[in-house]
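In: Next come a sequence and a model predicted from it.
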Amino acid sequence: MKSREQLVTRALQKLKVLAAGQSPSAEDYQVVNDDVEPVLSDLSTRNVYPFGDPDQIEDNAFVQLAICLAIASANDFGSPQIDSGLSNEQLRLSTESRLRELTAQTLSGQPLQVDYF
């Protein structure tokens, strides 16, 4: 499991605001941190990835969620482009598709928990 702090830091790295091994400035951290709940809520509302505890992010979705967060915060850092090979829209669609696949794998095939009264 990854933490919210790790998610924000990874998003800042994706934005090229932060180099690997560096700590983010308080201002940069806060800008991205403020977007965590809205981004996760949006993904959940659109049935892309279920909103859960932002302090307990599953490892298999971590990078994709960081990319979504980076795209949402990009304009705040004057970085309209996250990945040089894809437009942000192409990257967002690709990332959301991967998150849907992860959700389908996670939610299917698990036994239903039943509460007995």
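Out: In hand now; what should we look at? Values in this document were obtained by computation on a predicted structure and should not be read as measured data.
In: When you work out contacts or count neighbours from here on, use the C-alpha atoms and nothing else.
Out: Noted.
In: got a list of contacts for the helix or strand harbouring L69?
Out: Applying DSSP states H and E as the criterion places L69 in helix 59-73. Here helix 59-73 makes contact (Cα atoms under 8 Å, 6 or more residues apart in numbering) with 1-2, 7-8, 10-12, 14-15, 31-32, 35-36, 39, 80, 82, 88, 92, 95-96, 98-99, 102.
In: Between helix 59-73 and whatever helix or strand comes next after that helix, find me the angle.
Out: Remark: after helix 59-73, the chain's next helix or strand is helix 88-107, criterion DSSP H and E. Using axes from the mean of the first three to the mean of the last three Cα atoms, to 10 degrees, the inter-axis angle of helix 88-107 relative to helix 59-73 is 150 degrees.
In: what's helix 88-107 packed up against?
Out: Helix 88-107 sits against helix 59-73, with contacts defined as 3 or more Cα pairs under 8 Å, 6 or more residues apart in numbering; DSSP states H and E.
In: another one to put next to it:
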Amino acid sequence: MKTRNDLIIATLKLLVSDGGAGQAPEPEDVVEIDNIIDGKLAELNRRQIYFANDPDNFDDEFVDPLAIILANTAAPTFGQPRNPQSQATAESTLRQMKNSNFVPGSSVETDYF
């Protein structure tokens, strides 16, 4: 299980703004990424790509594609161009990892016989 901070660090690594080996990232860079997480998670949920039960903890396999999506969103702020192909690939990966019994906006209680 990865935390919100792990997702922020993974995103900053993609943007080459993680402070380098053994260095902490700049606080303003951390805040910049942290400020876009909730909005982007809400967008991904609305588009039925990814639903986060807990916006502060993520299963390990979701961190890399989420970091790519966040990095693509924040790229202009960090002086980098956006990459629509990597965004589409990450979104496709998240769709494929979604449970087959996923019901957006609700949960279904199972009644066992």
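Out: Happy to help now that I have it. Computed from a predicted model, the values in this text were never measured in an experiment.
In: The residue nearest the centre of structure 2 and S92 of structure 2, how far apart?
Out: Nearest to the geometric centre of structure 2 sits L66, at 2.5 Å (Cα atoms, centre = their mean). When Cα to Cα, to the nearest Å is the yardstick, L66 of structure 2 and S92 of structure 2 sit 11 Å from each other.
In: same question, R47 of structure 2
Out: Separation of R47 of structure 2 from S92 of structure 2 (Cα to Cα): 12 Å.
In: which neighbours do these two share?
Out: With Cα under 8 Å, 6+ apart, R47 of structure 2 and S92 have no common neighbours.
In: Mind listing residues that contact stretch 88-104 of structure 2?
Out: 45, 48-51, 62, 65-66, 68-69.
In: Would you reformat those as a markdown table and include distance to Q23 of structure 2?
Out: Formatted as a markdown table, those follow (distance: Cα to Cα, whole Å):
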| residue | distance to Q23 of structure 2 |
| --- | --- |
| N45 | 34 |
| Q48 | 37 |
| I49 | 34 |
| Y50 | 31 |
| F51 | 32 |
| F62 | 25 |
| P65 | 24 |
| L66 | 23 |
| I68 | 22 |
| I69 | 24 |
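In: Return the members of these classed as buried.
Out: Among the contacts of stretch 88-104 of structure 2, those scoring as buried are 48-51, 62, 65-66, 68-69 (criterion: 16 or more other Cα atoms under 10 Å).
In: In three-state terms, label D115 of structure 1 for me.
Out: coil (DSSP: H, G, I helix; E, B strand; the rest coil).
In: ah, wrong one, I meant G52 of structure 1
Out: coil.
In: That one: how many residues sit nearby?
Out: 13 (other Cα atoms under 10 Å).
In: With D38 of structure 2 instead?
Out: A count of neighbours around D38 of structure 2, defined by other Cα under 10 Å, yields 14.
In: just E61 of structure 2 next, same as before
Out: E61 of structure 2 has 12 nearby residues by other Cα under 10 Å.
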